[in-house]
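>>> next comes the sequence, and after it the predicted model I'd like to discuss.
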Amino acid sequence: MTSTDFNHEAIHTAQMKELGYVFFYVLYVIEWLYRLCKSGNAYRNISFEREAYENEDDVYYLYLRKHYAQWRK
């Protein structure tokens, strides 16, 4: 596992901790199903994945991350 992979998964862990693990997965699946009906890559367009992919190279991101950052832009 590379440091980028580790950081990507650490971002998901932060998302899970603030939403609760079960609620995170419920929202994740609901958003994925919604994105399947839209154009583009459903997986890459999930808000949780967008946040993780956009910030996986920033080793300081988790120290600066605001709560519910997956929905902020």
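Arrived safely. Just so you know, these numbers come straight off a predicted model, no measurement behind them.
>>> drop to CA atoms for contacts and neighbour counts, all remaining ones
Noted.
>>> pull out the buried residues from the host helix or strand of L33.
In this assignment (DSSP states H and E), L33 forms part of helix 21-36. Buried residues in helix 21-36, counted by 16 or more other CA atoms under 10 Å: F24, Y28, E31, W32, R35.
>>> one more structure, for comparison:
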Amino acid sequence: MALDDKLDGMKDQAVGKTKEVSGKVTGDKQTEAEGKAEGLMGKAKEKFGDVKDAASDMAEGVKEKLKE
């Protein structure tokens, strides 16, 4: 479900940002890098959810056109 992808992506972005900031504050470059990577993965998941929504909407539109 696209909503699950979006929510999972938002969660990953929040966790990633927390790790990134924590790494900056403590000077831990590895944690900072992991946080950035996790945030990027979260954005990708969220965009994937958007694409799935758009594809679903398009499929519904095609079904409606075929019914006419």
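Looks like it came in fine. All of these numbers come straight from a predicted model, not from anything done at the bench.
>>> superposed, how do the two chains score by TM?
After superposition, the two chains reach a TM-score of 0.33 (TM-score structural alignment, normalised by the length of the second structure), with 31 aligned residues with a CA RMSD of 2.7 Å.
>>> make JSON lines out of the buried residues of helix 21-36 of the first structure and add distance to I11 of the first structure.
Shown next, in JSON lines, are those (distance: CA to CA, whole Å):
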{"residue": "F24", "distance to I11 of the first structure": "12"}
{"residue": "Y28", "distance to I11 of the first structure": "14"}
{"residue": "E31", "distance to I11 of the first structure": "18"}
{"residue": "W32", "distance to I11 of the first structure": "18"}
{"residue": "R35", "distance to I11 of the first structure": "21"}
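>>> of those residues, closest to Y61 of the first structure?
Distance to Y61 of the first structure, by CA to CA, is smallest for F24 among the buried residues of helix 21-36 of the first structure, at 19.9 Å.
>>> could you measure the closest one against L33 of the first structure, distance?
For F24 of the first structure, the distance to L33 of the first structure equals 14 Å [CA to CA, to the nearest Å].
>>> could I get the full set of helices for the first structure?
Here the first structure has its helices, by DSSP state H, at 3-19, 21-36, 47-55, 61-64.
>>> what is whichever helix in the second structure runs longest packed up against?
The single longest helix within the second structure, with elements called by DSSP H, is helix 29-67. Where contact means 3 or more CA pairs under 8 Å, 6 or more residues apart in numbering; DSSP states H and E, helix 29-67 of the second structure is packed against helix 2-26.
>>> ok and the helix it packs on relative to helix 29-67, angle-wise?
With axes from the mean of the first three to the mean of the last three CA atoms, to 10 degrees as the basis, helix 2-26 of the second structure and helix 29-67 are set at 160 degrees to each other.
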